[in-house]
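A.B. asks: pasting the sequence and the predicted model now:
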Amino acid sequence: MNTAEVYRIDWLPGTDVLHGVCHCGAERTAQDPVELWQWMLAHPEGHSPAPPQKGTAE
């Protein structure tokens, strides 16, 4: 079975802002979709994983 890396970009309603989440858990916001995709595809450069949420195993 093959697994794929998942990248997600959501639009923040009521704004011109996009919210991107890399497969590593790093997050970033930007108004320019090209800037956001370049950041995601540059992984791991400029990425640091999101901190673990309370109540989750590390």
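C.D. replies: Now that the structure is in, tell me what you want to look at. Note that the structure is predicted; figures quoted are calculated from it, not measured. Residues are numbered from 1 along each chain as shown.
A.B. asks: going forward, measure contacts and count neighbours with C-alpha atoms only.
C.D. replies: Fine.
A.B. asks: settle this for me: P33 is touching H19, isn't it.
C.D. replies: No - under the criterion of CA atoms under 8 Å, P33 is not in contact with H19, lying 9.4 Å apart.
A.B. asks: please compare the first structure with the one that follows:
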Amino acid sequence: MSAPTGEVYRIDRLPGTDVLHGTCRCGAEHTGDDPVGMWEWMLAHPDGHRLPEGGTAR
């Protein structure tokens, strides 16, 4: 197991929907319905946070 980095990534499900809302450690936000796509978007930091197909930026 690796040591904690102190970086915080947050993914919440918007109430009453199947929509996920993610917040990267840099403060960028993204919504989408694909959990794998959400993690790919977050872990792409800092490479521009390319949005997965169907995703929206906030």
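C.D. replies: Cool, the structure landed. This one's a predicted model, so the numbers in the text were calculated from it and none came from an experiment.
A.B. asks: sorry, back to before: joint contacts of P33 and H19 of structure 1?
C.D. replies: With contacts defined as CA atoms under 8 Å, 6 or more residues apart in numbering, no residue is adjacent to both P33 of structure 1 and H19.
A.B. asks: show me where structure 2 has helices.
C.D. replies: When assigned using DSSP state H, the helices of structure 2 occupy the ranges 35-43.
A.B. asks: quick test: name the residue nearest the centre of it.
C.D. replies: G22 (3.7 Å; CA atoms, centre = their mean).
A.B. asks: what's the match for that one in structure 1?
C.D. replies: Residue-level alignment of G22 of structure 2 against structure 1, with TM-score structural alignment as criterion, gives G20.
A.B. asks: and its match, how close does it get to E27 of structure 1?
C.D. replies: Using CA to CA, to the nearest Å, one gets 6 Å for the distance from G20 of structure 1 to E27 of structure 1.
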